[in-house]
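> Okay, predicted coordinates and the sequence, questions at the end:
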Amino acid sequence: MEDIEDLLIGSATPPGFRLPLAAAVGVGTKRNQLSSSSLSPSPAIPGTQTIFIKTFGCSHNQSDSEYMAGQLSAFGYSLSDDPDHADLWLINTCTVKSPSQSAMDTIISKGKSSNKPLVVAGCVPQGSRDLKELEGISIVGVQQIDRVVEIVEETLKGHEVRLLTRKKLPALDLPKVRKNKFVEILPINVGCLGACTYCKTKHARGHLGSYTIDSLVGRVKSVISEGVKEIWLSSEDTGAYGRDIGVNLPTLLNALVAELPADASTMLRIGMTNPPYILEHLKEIAEILRHPCVYSFLHVPVQSGSDTILSAMNREYTVSEFRTVVDTLTELVPEMQIATDIICGFPGETDEDFLQTINLIKEYKLPQVHISQFYPRPGTPAARMKKVPSNVVKRRSRELTNVFESFTPYSGMEGKVERIWITDIASDGVHLVGHTKGYIQVLVLAPDNMLGTSAMVKITSVGRWSVFGDVIETVNPVSDNKALNKLVPNQDCGNSAKTGGFSEEPEYCACGNDICCGQGTLENNDNSRGSAVPQNQSKRNFIGWMLRKREHLHKTVESELASGSVKKQEGIMRKWDFVDKVLLGGISISILTIMALVVAVMFRVIWSQ
């Protein structure tokens, strides 16, 4: 059927129409696991099934998934990160690159072969609703996420439903289950004003549609009261905000900053902005970036160092204008950090064009550059242009990556004392992740109760992607973690673990979309997070480190077993890992020491008689 409204024929009420379960609002992971495992609900009862959510793409997609998860949870559905035990799969898709869409095809095929009811959301069905892969599958558009419960309920009944017609923006105050309870991803607008020749996202997200300042201010007030410590402004182009409703980005930012706590316990991160729309506001933007509650960080995609290629891309700015943005912000904002994107091998790119890109990156030595190869997206003008040979594209991508990786952007930070905001657990399962005012990633050994706090740290060593630090003192301790956990589901925030029923394919969007999943570093950033810890750090919080390391290793083995990458019997019979041995050895030594002391005391008593 074409649309969910078709189901209304012969029915007195809309499909799936019912009030949410009040007790389910804000329900955490533990309750969800209990409801799915112990109650064994009948599939015929709406709101009793388990949903697996898979998210591809940018932070805007992540926010959409969190909103959909919140609504499903509010109506009683359980969220699971185990696809095999879920009753329905909800796949939130990205159309930026071919690999993302191929990954979507793979998971859809797997779901069909497992006879799982499927709902596909996001940019792929919105921009390419007639794809063969989507035949027989329920789909929901990017601006209809507020009706995901209806879609899920009808799909579980065996109906194929489609809801793609754009009407109005989804409300910002919908229930939400955050992947990271300390981070709110706040969409300020959808769509954009650009017409880049390679971009498929415009087909899906459409023309610019901005939320009102009042609605965004209200959302900021709400999430601060819930204990959120970072607010990420997200959109397809932050700089274009408000041009459709008669306001602009500086006006919004000033209104939002006025609501942030004076002690800077909650920080604001401004999302990706293309050069054309901030050139006229550079001084105002710089003033906001200097504010104590705003990270001195901005993602400004350049895509190419050649004006010829920028013109072919229809990017609506020149390399000189990009330089103006970077130079002005760097001059006016202390500790300013800028990230950018490069597309290698765009149709028509010559060796000279590529050399200009190399020289631009060498000149600025930006600490964060995402390098992607050109992917022709069906239906875009660039897909019809003459392509650069794939071997040339790959060679250029490797060359630019080697140039970028030769930089040492954080050298000289050793010994500095920085304030950081701690909101995550590193993928090594050992360190906590904080960010400086310039959004430089700092890894620290600290107890988990420091998540959601701000601290002063001394930088002890630097790596290519991160720096290491020792905590000197806590600035903003979380006064009531129990209260916070009541407001937001208690989820593991680690990057390496799938949390709260979410599964992500992090991706840095070649269209110039916001930095995906928040870290804003090169794709292989995670490899560095597991690097060796300096010797002087490994002595701090040793027991907490050992326990976190043990938990991380066990989760890794469990994940491998679940995926079938390790034989089950080998996993069961495997030797204890190093951490287990150390922990057992410590316990054994303690017991032997106590026994020895008892025996010594007994002998002393006997001899004294």
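Sure thing, it's come through.
> Please count neighbours and contacts with C-alpha atoms only from this point.
Noted.
> for Met385, what are its contacts?
By CA atoms under 8 Å, 6 or more residues apart in numbering, Met385 lies in contact with 347-348.
> Oh, that last question was meant for Thr266, not what I typed.
Contact partners of Thr266, counting by CA under 8 Å, 6+ apart, are 224, 228-231, 260, 293.
> Make JSON lines from these and add distance to Thr350, secondary structure and neighbour count to it.
As requested, the contacts of Thr266 are exported to JSON lines (distance: CA to CA, whole Å; DSSP: H, G, I helix; E, B strand; the rest coil; neighbours: other CA atoms under 10 Å):
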{"residue": "Ile224", "distance to Thr350": "50", "secondary structure": "helix", "neighbour count": "20"}
{"residue": "Val228", "distance to Thr350": "47", "secondary structure": "coil", "neighbour count": "22"}
{"residue": "Lys229", "distance to Thr350": "46", "secondary structure": "coil", "neighbour count": "24"}
{"residue": "Glu230", "distance to Thr350": "42", "secondary structure": "strand", "neighbour count": "26"}
{"residue": "Ile231", "distance to Thr350": "41", "secondary structure": "strand", "neighbour count": "21"}
{"residue": "Leu260", "distance to Thr350": "48", "secondary structure": "coil", "neighbour count": "20"}
{"residue": "Cys293", "distance to Thr350": "44", "secondary structure": "coil", "neighbour count": "22"}
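> any idea which of these is closest to Ala600?
Lys229 (54.1 Å; CA to CA).
> Identify the residues contacting the closest one.
Residues in contact with Lys229 (CA under 8 Å, 6+ apart) are 182-183, 265-267, 423, 452-453.
> So which residues of the stretch 151-300 of the chain form strands?
In the stretch 151-300 of the chain, strands defined by DSSP state E, counting those that start in this stretch lie at 162-163, 183-187, 189-190, 209-210, 230-234, 267-269, 297-299, listed in chain order.
> Just give the closest residue to the spatially most central residue of the chain, not the sequence neighbours.
When the chain is reduced to its mean C-alpha position, the nearest residue by CA atoms, centre = their mean turns out to be Cys517, at 2.1 Å. Spatially, and ignoring its direct neighbours in sequence, Cys517 is nearest to Ser59 (5.5 Å; CA to CA, 6 or more residues apart in numbering).
> likewise Asn314?
Once flanking residues are discounted, Asn314 sits nearest to Cys196: 5.0 Å by CA to CA, 6+ apart.
> residues contacting the closest residue to Ala455 other than its chain neighbours?
The shortest distance from Ala455 to any non-neighbouring residue, by CA to CA, 6+ apart, is to Thr474 (4.2 Å). The contact partners of Thr474, taken as CA under 8 Å, 6+ apart, are 453-456.
> now do Cys58
Counting by CA under 8 Å, 6+ apart, the residues that Cys58 touches are 94, 506-509, 513-517.
> Just confirm Lys458 is within a strand.
Yes - Lys458 sits within a strand when classified using DSSP: H, G, I helix; E, B strand; the rest coil.
> another structure for you, compare them:
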Amino acid sequence: MEDIEDLLVGGGAAGFRLPITAAVGMKKKTNNSLLLQPHNSSKVPGTQTIFLKTFGCSHNQSDSEYMAGQLSSFGYAISDDAEGADLWLINTCTVKSPSQSAMDTLISKCKSAKKPLVVAGCVPQGSKDLKELEGVSIVGVQQIDRVVEVVEETLKGHEVRLLNRKTLPALDLPKVRKNKFVEILPINVGCLGACTYCKTKHARGHLGSYTVDSLVGRVKSVVDDGVKEIWLSSEDTGAYGRDIGVNLPILLNAIVAALPTNGSTMLRIGMTNPPYILEHLKEIAHILCHPCVYSFLHVPVQSGSDAILTAMNREYTVGEFRKVVDTLTELVPGMQIATDIICGFPGETDEDFAETVNLIKEYKFSQVHISQFYPRPGTPAARMKKVASNVVKKRSRELTSVFESFTPYNGMEGKIERIWITDIATDQIHLVGHTKGYVQVLVVGPDSLLGSSAMVKITSVGRWSVFGDVIEILTESSDTAIPSDDKDTINKERSSPCGNQEDACVCSPAKPEPCACESDACGSNCCNIAANDPAQNGPTNPSLLLRRKPSPAMVETEGNSNQKLAAGNVHWGLLDTALIGGIFISFLTIVALFLYVGS
């Protein structure tokens, strides 16, 4: 079936939709094995239930949230119940074989259940002729604003394929966020790279950036909606704007200027490759020091060997990667950097792998996303001579063991940190917050703390997260009462003069997204290790399985701008101390007078 490019006839008004059959003369499928009869035709159109499943990176997650928003606005119900749904919508990831295999299994189940099916995302966009996609409706990565049309026609028994487009989807489409406190904001699609192993470029294409004004407008809108974290998502954040005559620092400065000055909403900068950030290192460092920006960045290195980086066509050297890490670490207090490694790339020798291990040992990154090489059909690397699979697995296990031996959060115990709380841990007991450096902090408290900022005392540290006790909830007034530059004068134990240590990445609702391609080009399900990641679709963070029972002393005092939590762990202010001191001095004076009169 040919791609359908235009469903609007005669330039209809925005939001006006013609049935696809009327617009382009569509026909029902004639292949009896794939024929879809109108499903639940007795139902009023727009009242059916849609099962939505998302694979891959934060960009894919944002696309799914936009599709869910549009479907919901037309009356469709979005559900996690596949069996009870009237139609399945699968948003796919093409970065690695496991993700695509999971997609294939889900498509097979859907066909067996004779459910109408729509497949979206990078797999159909990059490989529309796959056998698994025969008889399936398709929505391309830049056609998500037309998902309602595709769903409607698929429910009627039609096969629809929308893949080609020359303009980007609007940013102000209806959206249903997976986490109401986190906005995933795509700043561009595609990239300028040509990595030999990457399939995502086939799907997302060449760089296409949103304008600064449109992005700032979206930021202002979501802040008004109550969003507390904004994740900038991209296949390569550092390349932003090169197609429209601007650059990343220009965008970041404009966004920061639009954020609330009290620090109630934080910005997380998405994955960036070394070549483009090298041009703006000092400017980026300055922005990362801003109190409203997490001091965290995901910079994939992929290999510690220049020979392998050349084979990957990564367009930088290990020395240039070191320059990025060293400069940001020097200029940004409390800076945290995550990186990616691919084990067993074609041609990788024992010496090449040893260089990678030494690089990771030297920097002891708190987050390393380790992936075995997966050849993707149609990429140059798929035609290269492969490393034996048993060697690849051995190297992956060895590097994972090295990484897990690090103790990146030692030294934090006892410190006072400001955190931003946005999620519930998988154990359903702890709340998940992040310091300014995007260190994941697990605390016990009521769900009403979600979306708030708080001061916590770190009580213990684990391999993947730290635990803390909430000592003060910061309201808007108390946020503004403590300028970020003066926080160290209030408590000398604070670790970062940049506004207190640290989402992102993709590893809590913000995890630095790991992957074999680029971090934001894939998802947690394509990584072996994803530290600090409670909210993604990937492997469960070990620290979130710990169960700590809530303390009976934990209470929430409402109506007080400086709520105190946990009896016996009260935070005394200057005024409180002065009052107590005055009472004590008065008492001593009275006792002295009585003794004098008595003598």
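Cool, the structure landed. Here the structure is a predicted model, which is why all the values come from computation and not from measurement.
> if we can go back for a sec, who wins for proximity to Asp82 of the first structure among the strands of the stretch 151-300 of the first structure?
It is, among these and with distance given as CA to CA, strand 183-187, at 23.5 Å.
> Next, the mean deviation of the closest one compared to the second structure.
By mean CA distance after the TM-score superposition for the first structure, the fitted strand 183-187 of the first structure averages 0.1 Å away from its aligned residues in the second structure.
> Figure out how far that strand is from the centre of its chain.
Averaged C-alpha coordinates place strand 183-187 of the first structure at 10 Å from its chain's average position (CA atoms, centre = their mean, to the nearest Å).
> What residues sit buried inside stretch 239-246 of the second structure?
For stretch 239-246 of the second structure, the neighbour count (16 or more other CA atoms under 10 Å) marks 239-241 as buried.
> Kindly indicate which of those residues lies nearest Ile590 of the second structure.
Set against Ile590 of the second structure, the nearest of those by CA to CA is Tyr240 (71.4 Å).
> picking up where we left off before, please tell me how far the residue nearest to Asn314 of the first structure sits from Ile589 of the first structure.
Distance, Cys196 of the first structure to Ile589 of the first structure, using CA to CA, to the nearest Å: 66 Å.
> The two: who's more crowded?
Between Cys196 of the first structure and Ile589, counted using other CA atoms under 10 Å, Cys196 has the larger neighbour count: 21 against 12.
> Can you tell me which of the contacts of Cys58 of the first structure end up in strands?
Pro506 (DSSP state E).
> quick check, nearest of the contacts of Cys58 of the first structure to Lys112 of the first structure?
Nearest to Lys112 of the first structure among the contacts of Cys58 of the first structure is Cys94, at 19.7 Å by CA to CA.
> need the contact list for the closest one.
When the contact criterion is CA under 8 Å, 6+ apart, the partners of Cys94 of the first structure are 56-58, 61, 100-101, 122-124.
> mind redoing it with 10 Å?
The contact partners of Cys94 of the first structure, by CA atoms under 10 Å, 6 or more residues apart in numbering, come to 55-58, 61, 100-101, 103-104, 121-125, 127, 200-201, 204, 505, 507, 509.
> next one: Gln101 of the first structure
Contact criterion CA under 10 Å, 6+ apart gives 56, 93-95, 107, 124 as the residues in contact with Gln101 of the first structure.
> Mind giving me the PyMOL select for these, buried ones only?
In PyMOL, a selection of the buried entries from these looks like this (16+ other CA under 10 Å):
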select buried, resi 56+93+94+95+124
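> residue contacts, Leu360 of the first structure?
Shown here is Leu360 of the first structure, whose contacts under the criterion CA under 10 Å, 6+ apart are 302, 304-306, 319, 323, 354, 366.
> right, I mislabeled it, should have said Val294 of the first structure
Under the criterion of CA under 10 Å, 6+ apart, the neighbours of Val294 of the first structure are 230-231, 253, 257, 260, 264, 266-270, 288, 437-439.
> Report the separation between it and Thr436 of the first structure.
From Val294 of the first structure to Thr436 of the first structure the distance is 11 Å (CA to CA).
> And for Asp237 of the first structure?
Spatial separation of Asp237 of the first structure from Thr436 of the first structure under the definition CA to CA is 24 Å.
> more neighbours, the two?
Applying other CA under 10 Å to Asp237 of the first structure and Thr436 shows that Asp237 carries more neighbours, namely 26 against 21.
> Setting aside sequence neighbours, what's the nearest residue to the more buried one?
Take Asp237 of the first structure and drop its neighbours on the chain: the residue closest to it by CA to CA, 6+ apart is Thr273, 5.0 Å away.
> The one you found - how many residues pack around it?
Other residues within reach of Thr273 of the first structure by the criterion other CA under 10 Å amount to 23.
> Correct me if wrong: it contacts His281.
No - in this structure, Thr273 of the first structure is not within contact of His281 by CA atoms under 10 Å, at 11.8 Å.
> Overlap in contacts, these two.
By CA under 10 Å, 6+ apart, Thr273 of the first structure and His281 have these common neighbours: Gly239.
> show me what contacts the nearest residue to Gly193 of the second structure once chain neighbours are set aside?
Closest residue to Gly193 of the second structure in three dimensions, ignoring its sequence neighbours and counting by CA to CA, 6+ apart: Arg314, at 7.5 Å. With contacts defined as CA under 10 Å, 6+ apart, the neighbours of Arg314 of the second structure are 193-196, 273-275, 301-303, 306, 308.
> Pull out the buried members of the residues you listed.
Among those, those that count as buried by neighbour count (16+ other CA under 10 Å) are 193-196, 273-275, 301-303, 306, 308.
> With distance to Asn247 of the second structure added, can I get the residues you listed in TSV?
Below are those laid out as TSV (distance: CA to CA, whole Å):
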residue	distance to Asn247 of the second structure
Gly193	16
Ala194	20
Cys195	22
Thr196	26
Asn273	14
Pro274	15
Pro275	13
Val301	22
Gln302	24
Ser303	27
Asp306	27
Ile308	29
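> now, among the residues you listed, which is nearest to Ala388 of the second structure?
When these are compared for distance to Ala388 of the second structure (CA to CA), Ile308 wins out at 16.2 Å.
> so which strand or helix has the closest one?
Of the helices and strands defined by DSSP states H and E, Ile308 of the second structure is found in helix 306-312.
> can you pull the contacts of the closest residue to Gly141 of the first structure other than its chain neighbours?
Nearest-residue entry for Gly141 of the first structure: Leu164, 4.5 Å, with adjacent residues in sequence omitted and distances by CA to CA, 6+ apart. Counting by CA under 10 Å, 6+ apart, Leu164 of the first structure makes contact with 2-4, 121, 125-127, 129, 139-144, 204.
> Alright, calling it a day.
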